[in-house]
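# just coords:
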């Protein structure tokens, strides 16, 4: 398995040249798209790493001069995401296990069985693909995050960005529509930044957050003596934003009285402060946003139809997160980096299976809910990598480790037992989220996960899970 359009490279390191060439022929025939490079000493291998992008390294443990164990930390220092596989004789398997603990991906025993070789190379390719995708995601996060742009490269987000660019170049009123947590204020801010008003003020006001009796004064201002406590003239947000852009968030919740005065601003370009007997000219672009169906509010006589048409000159609709699932890994990397910065922590990485898990979850609160979830993962992650144990910790709400496996008398967990436990825990969490999202529909769950229906049913049977309990 390799990334589309990216040729992967495997480096074979063995001082037995005939053996190395034999492996090269075997791998080349089985994986024709994989470039196979040879080195016969650890020193030569390090030189290859300096000049060539290597995804996988298969190295002998016992070589004259620099051994495989000596090569391991030096190679990983040059390429931290390198998938290293150790070749070992039966008598040195314990050493190979130690190598895995120190960063090697896997090991093979000599004499090498072709089927086992092919299995390990294929798994290493899969890991290399995931590591490359992770690196690219981080690079994209840095480029997007630095410029303050919307994060996402899905078709839905590409269309949103095109819409923003189109409406930004005009000076008409814009209505931004989207569910709660989709980023309506960010879209409004981007429209301003891309417009001819970018060097002027941008103000955003959450209309429902201001008491109804004060909202009119906040928007349009008031004169001294207009009401009890008005001991001096107050400049409203429209006057303060003159020449710039005013974002009115949750516009569907404002009162009829405020709606009437807002209509006058949009029609005439002037405001009348509360208690004043004069009007003031203002030049403000209004970007309104809502998560409500304003058409229904009009039918319910709760929103003025003429104001709706004044606001809805141009419309930008933000897709919910469920319609841009492929953006979740990119968003997760961005929020993780952001959270580490907020907490003053070194940057953390995130395991590929966590990204897969997050991509299957239902995010009713959209991007905002995902951001808060990643913040919790950051808080509870004591190490350098957010893995599934941290996810279980956050989801359980406890400080117990969910992956405890009985150890033998030496205090070391049996490798296969620990590995199977982690895989089962991940599979159970993944399938649970999958069935929640499909409401227990096996066929739909199989389609979404890329598994066959039979394979999914076998997994459910092995884990004693019942799809009916999710309906």
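Arrived safely. What you are looking at is a predicted structure, and each value in this text was computed from that prediction instead of being measured.

# from here on, contacts and neighbour counts on C-alpha atoms
Noted.

# top helix in this structure by residue count?
If you go by DSSP state H, the chain has its longest helix at helix 114-147.

# That helix: what's the following helix or strand?
Downstream of helix 114-147, the first helix or strand assigned by DSSP states H and E is helix 155-168.

# What's the local residue count around residue 458?
Using other Cα atoms under 10 Å, residue 458 has 12 other residues around it.

# what's around residue 178, how many residues?
By the criterion of other Cα under 10 Å, residue 178 has 19 neighbours.

# Would you check that it makes contact with residue 293?
No - with contact defined as Cα atoms under 8 Å, residue 178 does not reach residue 293; the gap is 9.9 Å.

# pretty sure residue 177 contacts residue 287?
No - counting by Cα under 8 Å, residue 177 does not reach residue 287; the two are 10.7 Å apart.

# Which one's more surrounded, those two?
Legend: neighbour count by other Cα under 10 Å for residue 177 and residue 287, higher for residue 287 (27 against 22).

# Quick check: the more buried one is in a helix.
No - assigned with DSSP: H, G, I helix; E, B strand; the rest coil, residue 287 falls outside any helix and is strand.

# That one and residue 364, how far apart?
Residue 287 sits 25 Å away from residue 364, going by Cα to Cα, to the nearest Å.

# And the strands in the stretch 251-400 of the chain?
270-271, 280-281, 285-290, 314-317, 349-350, 385-386 (DSSP state E, counting those that start in this stretch).

# The fourth one: how far from the chain's middle?
Strand 314-317 has its average C-alpha position 25 Å from the chain's average C-alpha position, going by Cα atoms, centre = their mean, to the nearest Å.

# So which residues make contact with that strand?
For strand 314-317, contacts defined as Cα atoms under 8 Å, 6 or more residues apart in numbering pick out 160, 163, 164, 167, 172, 173, 174, 175, 176, 177, 178.

# let's bring in a second model and compare:
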């Protein structure tokens, strides 16, 4: 996919006419590329220090500092730099030497323009992927922004989390399974005035019905068979802090009534006790169920619903923020590689397009598991520029290789769909701005939206 931001390529050659010719060719082919020229290794290092460079193309044989010495020094300063070695005296041995030293590719003079364009395109893609992985690794290490995503839907959610966190009202988090409800609850607590106080979580579906009341409110010794000693409940442990009741829609009606008392009176009564105890707890509840429908069929109390639903956070399913899938996929793959102690991998654009076209009913959790599988089962398929994931776009349904024309059309469709989604995401669904970003006419963009069934409203 072409990059909208201007990137810089450095051409290093003591033959200034030849270097100028490369500059004209590259800038004529790539309108987002600016080419810098250096006539020596020393001058190249000065430019590398003063300007961000994504790709360096350098001659091997130069007076003073040669190409190999420049390669070593340049990569020591910027490991993400893609370097291509040029020589009129190419040989297999020389190519292997330069690649061992970290060169991305190797070309011999005279250069065919199409070969040059392909190497430049792949080199810039590699640098972009390395830069992206550095940013994601920094995010992985800092974990300041736990909610990964830059789509309009996620930007709105992050703003809502910030606003909700500053209050002390109860919060109801609604979202499908795998959308990150527990993560959002943790963010609300961490951004709230109660951040330094206890945070207690309970998965309501994980506790048997006959033990749930004791788990929440505690019990006194002898309250029931097996209660050999007094036990403090989760509400007491969360005093002055926050409690997360995950999957609140699954608690039985009897426990709902006792939970309502806590919300109304701010006090708990342990099982088997005649006395109550005041507690100061902020409640965050989450569910993937339709509580309004549960109220209608009398399996969830309406008064409890209104007590919990003071503030609401709706988590969008992954299918409604497909522009985030490439970022999430790269992030989860890097995270899996780190956990497994593997070398960093990169997802190819074709694979990203394929991932972005999937429905992901299991949402973010399903995507994360898919990238974990990819890290494990493709551990031996690492390449320097991209991880070549198997894409359904280039295989027929029975796994046979389709005719070239059909395969090309399918890959082009996948690429176009990914590109248009990304452009719509960046423009927040503004068709005119999408046209300007992509260099296409507004009519062409509208035709693509119609062809692929995309709605600008989904990106606002």
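Thanks, I have the structure now. A quick note: this is a predicted structure, and the numbers were derived from the prediction, not measured.

# just to revisit the earlier point, tell me which strands and helices the longest helix of the first structure is in contact with?
Where contact means 3 or more Cα pairs under 8 Å, 6 or more residues apart in numbering; DSSP states H and E, helix 114-147 of the first structure is packed against helix 17-30, strand 56-60, strand 83-88, strand 106-109, helix 328-343.

# Return the distance of the third one from the chain's centre.
This points to strand 83-88 of the first structure. A distance of 32 Å separates the centroid of the chain from that of strand 83-88 of the first structure, by Cα atoms, centre = their mean.

# now do stretch 149-157 of the second structure
12 Å.

# can you tell me what part of the first structure that stretch aligns to?
Mapped onto the first structure using TM-score structural alignment, stretch 149-157 of the second structure covers residues 152-160.

# now swap in stretch 172-191 of the second structure and tell me
Residues 175-194 of the first structure are matched to stretch 172-191 of the second structure when aligned by TM-score structural alignment.

# ends of that stretch, how far apart?
First-to-last distance for stretch 175-194 of the first structure - Cα to Cα - comes to 16 Å.

# I'd like to know how many residues surround residue 148 of the first structure.
Residue 148 of the first structure sits with 12 neighbouring residues when counted by other Cα under 10 Å.

# Oops, could you answer that again for residue 275 of the second structure instead?
9.

# what number of residues lie near residue 71 of the second structure?
Other residues close to residue 71 of the second structure by other Cα under 10 Å number 26.

# Can you classify it by secondary structure?
Looking at residue 71 of the second structure with three-state DSSP, the answer is helix.

# I'd say it and residue 83 touch.
Yes - between residue 71 of the second structure and residue 83 there is a contact at 7.2 Å, judged by Cα under 8 Å.

# which residues do the two both contact?
102, 103.

# returning to what we had before: contacts for the match of stretch 172-191 of the second structure, please.
Under the contact criterion Cα under 8 Å, 6+ apart, stretch 175-194 of the first structure has outside partners 149-150, 164-165, 167-169, 198, 202, 204, 244-245, 247, 249, 287-292, 311-321, 365-369.

# Repeat the analysis, applying 7 Å as the threshold.
Here stretch 175-194 of the first structure makes contact (Cα atoms under 7 Å, 6 or more residues apart in numbering) with 164-165, 168, 198, 245, 247, 287-291, 311-312, 314-320, 365-368.

# Also stretch 35-55 of the first structure?
8-15, 17, 24, 28, 66-67, 71, 75, 82-83, 128.

# The residues you listed, buried ones only, as a ChimeraX selection?
To isolate the buried members of these in ChimeraX, using 16 or more other Cα atoms under 10 Å:
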select :8,9,10,11,12,13,14,15,24,67,71,75,82,83,128
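
# how far away is residue 124 of the first structure from residue 340 of the first structure?
From residue 124 of the first structure to residue 340 of the first structure the distance is 30 Å (Cα to Cα).

# For the two, indicate the residue with more neighbours.
The residue with more neighbours, out of residue 124 of the first structure and residue 340, is residue 124; 24 against 16, by other Cα under 10 Å.

# If we ignore the residues flanking it in sequence, what's nearest the residue mapped onto residue 220 of the second structure from the first structure?
Under the alignment by TM-score structural alignment, residue 220 of the second structure pairs with residue 223 in the first structure. In space, and not counting its chain neighbours, residue 223 of the first structure is closest to residue 233: 4.2 Å by Cα to Cα, 6 or more residues apart in numbering.

# burial measure for the aligned residue in the second structure for that neighbour, as a count.
Aligning on TM-score structural alignment places residue 233 of the first structure opposite residue 230 in the second structure. A count of nearby residues for residue 230 of the second structure, using other Cα under 10 Å, gives 14.

# Over to the one 3 residues further on?
Residue 233 of the second structure has 20 neighbouring residues, counting by other Cα under 10 Å.

# which non-adjacent residue is nearest it?
Among residues not flanking residue 233 of the second structure along the chain, residue 218 sits closest, at 3.7 Å (Cα to Cα, 6+ apart).

# ok, now residue 103 of the second structure?
residue 83 (4.9 Å).

# Counterpart of the one you found over in the first structure?
Checking TM-score structural alignment: residue 83 of the second structure goes with residue 84.

# need the contact list for that match.
Applying Cα under 7 Å, 6+ apart, we find residue 84 of the first structure in contact with 56, 57, 58, 104, 105, 106.

# which among the residues you listed gets closest to residue 143 of the first structure?
residue 56 (27.6 Å; Cα to Cα).

# Near the closest one, how many other residues are there?
Residue 56 of the first structure: 23 neighbours (other Cα under 10 Å).

# show me the contacts for residue 171 of the first structure.
Residue 171 of the first structure makes contact with residue 285, according to Cα under 7 Å, 6+ apart.

# how close does the aligned partner of residue 369 of the second structure in the first structure get to residue 349 of the first structure?
Correspondence of residue 369 of the second structure to the first structure, assessed by TM-score structural alignment: residue 372. Residue 372 of the first structure is 17 Å from residue 349 of the first structure, where distance means Cα to Cα.

# between these two, who's got more neighbours?
With neighbours defined as other Cα under 10 Å, residue 372 of the first structure and residue 349 compare such that residue 349 has more, 17 against 14.

# Could you find the closest non-adjacent residue to that one?
Residue nearest to residue 349 of the first structure in three dimensions, not counting chain neighbours: residue 385, with 4.7 Å by Cα to Cα, 6+ apart.

# I figured that neighbour hits residue 348, correct?
Yes - between residue 385 of the first structure and residue 348 there is a contact at 5.6 Å, judged by Cα atoms under 7 Å.

# Fine by me, we can end here.
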